[in-house]
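1. Here's my sequence, what's the structure:
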Amino acid sequence: MPHFISNLIFLDGWRRHGLAFVAGAVASLAQPPLALFPLLWVCVPLLVWLLDSASLGKNFKASAWAMAKVGWLFGFGFFLVTFYWLGAAFLVEADKFVWALPLAILLLPAGLALFWAMACGLSAWVWSASPLRVIWLALALSAMEWMRGTVLTGLPWGGFAPALASNSVMMQALALVGPNTMTLFAVLLFGLPVFLFGDHQNRRLGWQLATVTGLLFIAQLTYGAYRLAQPMPQQDHASVVRLVQPNIPQVEKWKFENRSWIFNRLIAMTTLDSEETPVDSVDLVIWPESAIPFYLIEDPEALATIARALPEDTGLITGALRRERSEVGGETVYNSIYQMASDGTVLSAYDKVHLVPFGEYLPKQSWLKAIGLEQLTAQKSGFTAGTNRRLLRDANLGTILPLICYEIAFSDEVQAFPEGADWIINVTNDAWFGATIGPKQHLHLAQMRAVESGLPVIRAANTGVSAIISGKGQILHQMPLETEGIIQGKLPSKLPITLYKQWGNWIFASLWAFLYIATASIRRKLR
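-> As a prediction, the model looks like this:
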């Protein structure tokens, strides 16, 4: 092993850079749906040893730049494999957008990798042969991952935290510390071979750090097994929900001539009655994001049809477009959720707050439109973001936290909703991405939010994966990808408030500061 590490450290040029890219690409496979997280016990040490190689520059500036390049190439490989499926969206209207496909596939990973480049470059300030360099890398990378989820509207999708929460036992720790702390710990845990195979001078410290890290991992697994073994809270009456997965191809969804059959399919699936799924027992029907391909509340006939389809005392929650017209002829369009009573009355609405850049709106729209760019959505003027994070309320179903599409990726923003929700509803349309890993990654993010909050997540997706998820992140029912059908099941009970829900990212900030101070103190003593 020492010989292998020495060979890595003396790599330079394209060999170092090529290995960094490959290691990052392989590391991406640690995330769901493949969930091959043991790969990180190879890939993270490779990153550290390649950074060792890059740190051997003639001066600090050269070393920092070389380490940043290694970090960027590792991150570029990681995010390229993580987000390759975004290219499928540009093939829906290939005649208009296929030219942008290479840019989308390459530019997004390249931009996200800059955060990892900054983490590795900043680590040059404290880099040494000591095992403490793994801790410094963990501190820098977790801080930059928090920034990746925040800067320029943020994109906290993917990373080491989903890998460390890739199965139901390991993900229970999210209820205690949340995803940012999981990222911090993941670098330490998967950097464990660096602790064990350090040079002789630092062997004792390395084994001490490896022991502490190993014990923390055992504690994570023990807590996960314990939490899963706890009985669910009892309910006096469990409401029954029906999720409709119509499986409408994106290329067909917004054609004017398809409006009737799409709406009729939704109605038919809402009224479907069988011995296994009796419609009269349903308390709430849920349709996916933008399920209705027209402005629903402007169509009295459609509202009347919905009223005839719903059994008495059965509500409907559906994704739909909503618009407001101004007196001068302009209009503002929102990507919304409608909450409806059984008589077709609209009780409440929620407008999506966090829109997808370039998908639902163009940043600096006037500038980008001037050079021929437009957003992917069929709404050519783009959507307007909602301003009010509000809960939906129902006398029988309790209080509902509504999230549209990738809003469920943002743990911090879920925390920002008002308190008091009993469950989370997530409506989405992943038809853009076909039978790729994207919709399955999206489902796993919903599981993570369920564990963090202790709230069940009810997920209705146009083409899948629709699911009923418990507050422990366990999938109780699901409909496979690219399948038409319904899920009918009882609404799981919510769990007691989690530690992470109570304290949020204060936990991450406190642990980060403690680890920084402790590591700096040990470094001073060693010097």
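2. going forward, measure contacts between C-alpha atoms and count neighbours the same way
-> OK.
3. Give me the buried stretch members for stretch 365-385, please.
-> Under the neighbour-count criterion of 16 or more other C-alpha atoms under 10 Å, stretch 365-385 has 374, 375, 376, 377, 381, 382, 383, 384, 385 buried.
4. The third one touches residue 362, doesn't it?
-> No: contact between residue 376 and residue 362 fails when scored by C-alpha atoms under 8 Å: they sit 9.4 Å apart.
5. Save the buried residues of stretch 365-385 as JSON lines, and put in secondary structure and distance to residue 272 too.
-> JSON lines is the format used below for the buried residues of stretch 365-385 (DSSP: H, G, I helix; E, B strand; the rest coil; distance: C-alpha to C-alpha, whole Å):
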{"residue": "374", "secondary structure": "coil", "distance to residue 272": "39"}
{"residue": "375", "secondary structure": "coil", "distance to residue 272": "36"}
{"residue": "376", "secondary structure": "coil", "distance to residue 272": "33"}
{"residue": "377", "secondary structure": "coil", "distance to residue 272": "31"}
{"residue": "381", "secondary structure": "coil", "distance to residue 272": "37"}
{"residue": "382", "secondary structure": "coil", "distance to residue 272": "35"}
{"residue": "383", "secondary structure": "coil", "distance to residue 272": "33"}
{"residue": "384", "secondary structure": "coil", "distance to residue 272": "35"}
{"residue": "385", "secondary structure": "coil", "distance to residue 272": "35"}
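6. Of these, just say which sits nearest to residue 80.
-> When those are compared for distance to residue 80 (C-alpha to C-alpha), residue 376 wins out at 20.5 Å.
7. residues contacting that closest one?
-> By C-alpha atoms under 8 Å, 6 or more residues apart in numbering, the contact set of residue 376 is 89, 90, 358, 359, 360.
8. which of those residues are buried?
-> If you count burial by 16+ other C-alpha under 10 Å, the buried members of the contacts of residue 376 come out as 89, 90, 360.
9. Name the nearest of these relative to residue 249.
-> residue 89 (11.7 Å).
10. Quick one: list the elements packing against the host helix or strand of residue 189.
-> If you go by DSSP states H and E, residue 189 is part of helix 174-190. If contacts are counted by 3 or more C-alpha pairs under 8 Å, 6 or more residues apart in numbering; DSSP states H and E, helix 174-190 sits against helix 40-54, helix 132-148, helix 160-164, helix 203-229, helix 438-453, helix 499-503, helix 506-526.
11. Another sequence for comparison is provided below:
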Amino acid sequence: MSRTVLKPLPGNLRLHALALVGGVATSFAHAPHGAWFLAPLSGLALTWIADRAPVPTAALVAGGLFGVGLYGATLSWLFTGIAPSDALLRAHALPSVLILAFSAAPAVIAWIAMSAWRRGTSSLAVAGLLIPGLWTLGEWARHFSRFHFPWGQLGYTQAPGSPLSALFPVIGALGLSFVVVMLGGLLALLSLRHTRREWPATVAAIAALVGLGLASTAIEWTRPVLQPIRMRLLQGNFPATDKFDRAQVLRALDQYRSALLASDAPVTVLPETALPLLEHQLPEAYIASLERAATEEKRDLLISFFRPSGLDTGGYFSSARVIGVSGAQTRDKRFLVPFGEYLPATGLLGLLPERPSGTHMTDTVPGLVDQDGIVMGGVRVALKLCFEDLFASALRSEDAAAGYLVVISNDSWEGSDAPMHQHLQVAQARAAEAGKPLLRVANTGWSASIDHRGRIVAAAPPNRPAVLDAAVQPREGVTPYTRYGDAIPVGFAALAAVLAVLGVGPASRGGAPHIVVRT
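-> From the prediction side, this is the model:
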């Protein structure tokens, strides 16, 4: 009887398969899995690829496959929210292109790292400076252009359970991305025999990173001020797919009006566009009756709806308005979700679906970046509407001036709860960066009270109607991140990459990469 013998995969195929698996494994660092200790696999995998790839093309392909594994798994929920039409391409082109675009960064990083290593750059410079520097610059670039989508940054995985999370107030989520990729690269060097000469420096660098994180836990960048404020968060649980149905709209208007009038909290908050109509389409005297009751009872209510932009180009704002004792104050959403709230490059993408989330919001236009401050409960508030909280550096001056932060969101996504888990982690990072407490209320969840270190104090169960009462302790002060923003991590990342390419000595110091003859 013959026995089947499994032959080993050819060298390049094995490299590419392991890179893909490594990317998927790294994705488990993100919510909802929360295995933050897997995030350094990013730097480890790219260092290993740069060392093992026989030619630059193999490094490029392996780095790209790592990215496909990482971002394909992390952002797989994008596919579930798009209703297929008569053509498969129309249903899946957008998320596929986005994932491939994200994956281009690790592909290029692996190629550059291998090339630099072959030219004689030391292994410590490649793994500890070049790879994390380029990774961080790649994540930073996602904040810009009409296609901006800075979702899935690796640094978010460290909020709040990681021992490195205390670095959020100093270097922010982008800086944490640099640190975890660097940590992974250094760990990779300890597994390579030909880098043994650099092991002492590598161990010292790892110890310094961990020690810096632990030491930062003892620093309080902000301090409590005034008395705690009682807050009530109303989670109506109207899924995006039903939200604009006429019957659901009427039910939402009635349910939220009753809950707002019944609240006795000094501040009561609704989710983003909880009232899914244009302002002038709301029932007559709807807002006026709420405003009158809140003013008489010395309370503030935060409601949200759409309103005409008044611009020559048309469209409407996604807006929030404070009504009550603090006076009427309106805030328009400034950073919109591409393809969800507007369609960029319509000339090129006109054949693709305009409403990938199944909602009618693609006529939304952004409000001015600089808008008047918001006051609720007698305290200045940094108010962010959903996607805005991914642009921390651009809005950090508001966080510095505020006593607490409020995020209102609409994270309902057909077929997957992953977005709500990942967006909650973003909010935890924002609270830790600012050193201020944060209240988050979302249509279907997560609605939560988060302390100034990014830890969840209380949360309402998702995917059901809920009322969450919380006491928020305002704080004052400025963290290094709210003072300097992404200038710190981006500047350091650029410097690290340049130093690695230009300045770090011959291969004899760290040993040339391990070359394996492929069959």
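12. so who does the residue nearest the centre of the first structure touch?
-> Nearest to the mean C-alpha position of the first structure, by C-alpha atoms, centre = their mean, lies residue 409 at 3.3 Å. Residue 409 of the first structure makes contact with 155, 156, 157, 442, 445, 446, 449, according to C-alpha under 8 Å, 6+ apart.
13. Can you tell me what it aligns to in the second structure?
-> Structural alignment (TM-score structural alignment) places residue 409 of the first structure against residue 390 in the second structure.
14. Distance check, that match against residue 335 of the second structure.
-> Separation of residue 390 of the second structure from residue 335 of the second structure (C-alpha to C-alpha, to the nearest Å) stands at 9 Å.
15. swap in residue 13 of the second structure?
-> Residue 13 of the second structure sits 42 Å away from residue 335 of the second structure, going by C-alpha to C-alpha.
16. out of the two, which sits in the more crowded spot?
-> Neighbour totals were compared for residue 13 of the second structure and residue 335, and residue 335 leads with 21 against 13 (other C-alpha atoms under 10 Å).
17. what kind of secondary structure is the more buried one in?
-> Following DSSP: H, G, I helix; E, B strand; the rest coil, we place residue 335 of the second structure in the coil state.
18. In the first structure, what residue corresponds to it?
-> Per TM-score structural alignment, the equivalent position to residue 335 of the second structure in the first structure is residue 354.
19. Kindly report the same for residue 110 of the second structure.
-> Aligned counterpart of residue 110 of the second structure in the first structure: residue 120 (TM-score structural alignment).
20. what stretch of the second structure does whichever helix or strand residue 244 of the first structure is part of fall on?
-> Here residue 244 of the first structure is covered by strand 240-245, with elements defined by DSSP H and E. Here strand 240-245 of the first structure aligns to the second structure at residues 230-235, judged by TM-score structural alignment.
21. Go ahead and name everything in contact with that stretch.
-> Contacts of stretch 230-235 of the second structure (C-alpha under 8 Å, 6+ apart): 256, 259, 263, 265-271, 440-445, 447, 464-472.
22. in the superposed pair, what's the mean gap between that stretch and the first structure?
-> Once fitted to the first structure, stretch 230-235 of the second structure is off its aligned match by 0.9 Å on average (mean C-alpha distance after the TM-score superposition for the first structure).
23. And stretch 88-103 of the second structure, by the same measure?
-> Comparison of stretch 88-103 of the second structure with the first structure after fitting gives an average deviation of 3.0 Å (mean C-alpha distance after the TM-score superposition for the first structure).
24. so how far is that stretch from its chain's centroid?
-> A distance of 19 Å separates the centroid of the chain from that of stretch 88-103 of the second structure, by C-alpha atoms, centre = their mean, to the nearest Å.
25. on that earlier part again, need the buried residues of stretch 365-385 of the first structure in CSV (columns: distance to residue 32 of the first structure).
-> Listed next are those as CSV, based on distance: C-alpha to C-alpha, whole Å:
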residue, distance to residue 32 of the first structure
374, 32
375, 28
376, 26
377, 27
381, 35
382, 32
383, 31
384, 32
385, 30
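26. Looking at the residues you listed, spot the one nearest residue 299 of the first structure.
-> Nearest to residue 299 of the first structure among those is residue 383, at 20.5 Å by C-alpha to C-alpha.
27. what's the counterpart of that closest one in the second structure?
-> Alignment note (TM-score structural alignment): residue 383 of the first structure maps to residue 364 of the second structure.
28. how much space is there between residue 501 of the second structure and residue 32 of the second structure?
-> For residue 501 of the second structure, the distance to residue 32 of the second structure - C-alpha to C-alpha - is 37 Å.
29. And for residue 282 of the second structure?
-> Distance check for residue 282 of the second structure against residue 32 of the second structure: by C-alpha to C-alpha, it reads 37 Å.
30. Then residue 308 of the second structure?
-> For residue 308 of the second structure, the distance to residue 32 of the second structure equals 37 Å [C-alpha to C-alpha].
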